[in-house]
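K.L.:
need a 3D model of the sequence below.
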Amino acid sequence: MTDFLISLYPWTKAFHIMSVIAWMAGLFYLPRLFVYHVEKAETEALGLVFEVMEVKLLRAIMNPAMIATWVFGLCLVFTPGVVDWGYTWPWTKAGAVLVMTWYHHWLGRRRKDFVAGRNRVTGRQYRMMNELPTILMAIIVISVVVRF
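P.N.:
So this is what the prediction gives:
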């Protein structure tokens, strides 16, 4: 099995990077849709348009991208010679990925709140939360590239 993972390493890494890009795009865009939903959806019809956009982004792009990121990432973890857990970088990356996954699910719960008519988060709060994936991305990229 390990020989198989080693032989697929460049492909696994490429698909991991592509899925991360798609996931991050969604993590940046969905909270922005929430801001517009809170601040601009003055009619029920416009609110329904935002709900459709939000659910399609989450279900068609973000969820599959998150799953692919995890699958390819775990394949990389189990590929011999790729990760040395004696360093700090794999732990900081793993922690940031766990927080990013929590954030993804937090956004999913906020979408359900919109559908149920019980959103209590303001546009300003969504703007502030929209900074979290940027911070996590910086931690992950620096961890992987610098490998401290």
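K.L.:
drop to CA atoms for contacts and neighbour counts, all remaining ones
P.N.:
Fine.
K.L.:
who touches stretch 68-88?
P.N.:
In this structure, residues lying in contact with stretch 68-88 by Cα atoms under 8 Å, 6 or more residues apart in numbering are 2, 5-6, 9, 12-13, 15-17, 19-20, 23, 90-91, 147-148.
K.L.:
now with 6 Å, please.
P.N.:
Outside of stretch 68-88, the residues within contact range by Cα atoms under 6 Å, 6 or more residues apart in numbering are 5-6, 12, 16, 19-20, 148.
K.L.:
buried residues, whichever strand or helix holds Val99. List them.
P.N.:
Taking DSSP states H and E as the criterion, Val99 maps to helix 89-116. Neighbour counts over helix 89-116 (16 or more other Cα atoms under 10 Å) mark 89-90, 92-93, 96-97, 100-101, 103-104, 107-108, 110-111, 114 as buried.
K.L.:
circling back: buried subset of the contacts of stretch 68-88?
P.N.:
Judged by 16+ other Cα under 10 Å, buried ones among the contacts of stretch 68-88: 5-6, 12, 16, 19-20.
K.L.:
the structure of the following sequence is requested for comparison with the preceding one:
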Amino acid sequence: MAILWLKAFHVFFMIAWMAGIFYLPRLFVYHAETSDQAVRDQFKIMERRLWFFVTPFALLTLVLGAIIMYLYGSAWLKASAWLHAKLAIVALFYVYHFYLYYLMKVFAADKNKHGTRFYRFLNEAPVLALLAIVLLAILKPF
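P.N.:
Have a look, this model is predicted:
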């Protein structure tokens, strides 16, 4: 029963994390569109607060996922090829998370060089990666 609680909180923290890192690039779109410095300064505050709000969710998702894998054991881990694929995509999400941090710092220094199209793609493409994670976790295709 305890593992079900761990899974429930793992999924909850993952959803909270994803909500935040899907919204942050949307803020970047709006930030890149504006030329008003007061509005840019407001976006800087919003972006910073959002990134630091969702980062603990990313950490909790990671910790709970590691605990769940530990509880299932190394034999299960070795036999679960679907999990290896899922973990590879999850690793890319952590890279993405810290890339958003880098972009946030670029915006904070008023040195953005990308247009809104770049940020729109950055906002929408990870949805496919999340779909892959969900399909792997639920269907366990291999």
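K.L.:
TM-score for these two?
P.N.:
Scored by TM-score structural alignment, normalised by the length of the second structure, the superposition of the two chains gives a TM-score of 0.93; 140 aligned residues with a Cα RMSD of 1.5 Å.
K.L.:
about what we covered before: which of the buried ones among the contacts of stretch 68-88 of the first structure sit farthest apart?
P.N.:
Ile6 and Val20 (20.7 Å; Cα to Cα).
K.L.:
what's the first helix or strand after the longest helix seen in the first structure?
P.N.:
If you go by DSSP state H, the first structure has its longest helix at helix 9-40. From helix 9-40 of the first structure onward toward the C-terminus, using DSSP H and E, the following helix or strand is helix 44-56.
K.L.:
that next one against the second structure, how far on average?
P.N.:
Taken over the aligned residues, the distance from helix 44-56 of the first structure to the second structure averages 0.6 Å (mean Cα distance after the TM-score superposition for the first structure).
K.L.:
which among the buried ones among the contacts of stretch 68-88 of the first structure gets closest to Pro64 of the first structure?
P.N.:
Closest approach to Pro64 of the first structure among these (Cα to Cα): Ser19, at 8.4 Å.
K.L.:
which position in the second structure aligns with that closest one?
P.N.:
Using TM-score structural alignment, the equivalent of Ser19 of the first structure in the second structure is Phe13.
K.L.:
mind checking how far Asp113 of the first structure is from His37 of the first structure?
P.N.:
To His37 of the first structure, Asp113 of the first structure is 12 Å away according to Cα to Cα, to the nearest Å.
K.L.:
Val121 of the first structure now?
P.N.:
Taken as Cα to Cα, the span from Val121 of the first structure to His37 of the first structure is 11 Å.
K.L.:
more neighbours, these two?
P.N.:
A count of neighbours by other Cα atoms under 10 Å puts His37 above the other of Val121 of the first structure and His37, at 21 against 14.
K.L.:
separation between the more buried one and Gly117 of the first structure?
P.N.:
Distance, His37 of the first structure to Gly117 of the first structure, using Cα to Cα: 12 Å.
K.L.:
excluding covalently adjacent residues, which one is nearest to Ala22 of the first structure?
P.N.:
With Cα to Cα, 6 or more residues apart in numbering as the criterion, Ala22 of the first structure has its nearest non-adjacent residue at 5.9 Å, and that residue is Ala65.
K.L.:
map that neighbour across to the second structure for me.
P.N.:
The equivalent of Ala65 of the first structure in the second structure is Phe57 (alignment by TM-score structural alignment).
K.L.:
now do its match against Leu83 of the second structure, distance only.
P.N.:
21 Å.
K.L.:
pull the distance from stretch 88-96 of the first structure to the chain's centre.
P.N.:
For stretch 88-96 of the first structure, the separation from the chain centroid amounts to 16 Å (computed by Cα atoms, centre = their mean, to the nearest Å).
K.L.:
with stretch 37-44 of the second structure instead?
P.N.:
Mean-position distance between stretch 37-44 of the second structure and its chain equals 24 Å (Cα atoms, centre = their mean).
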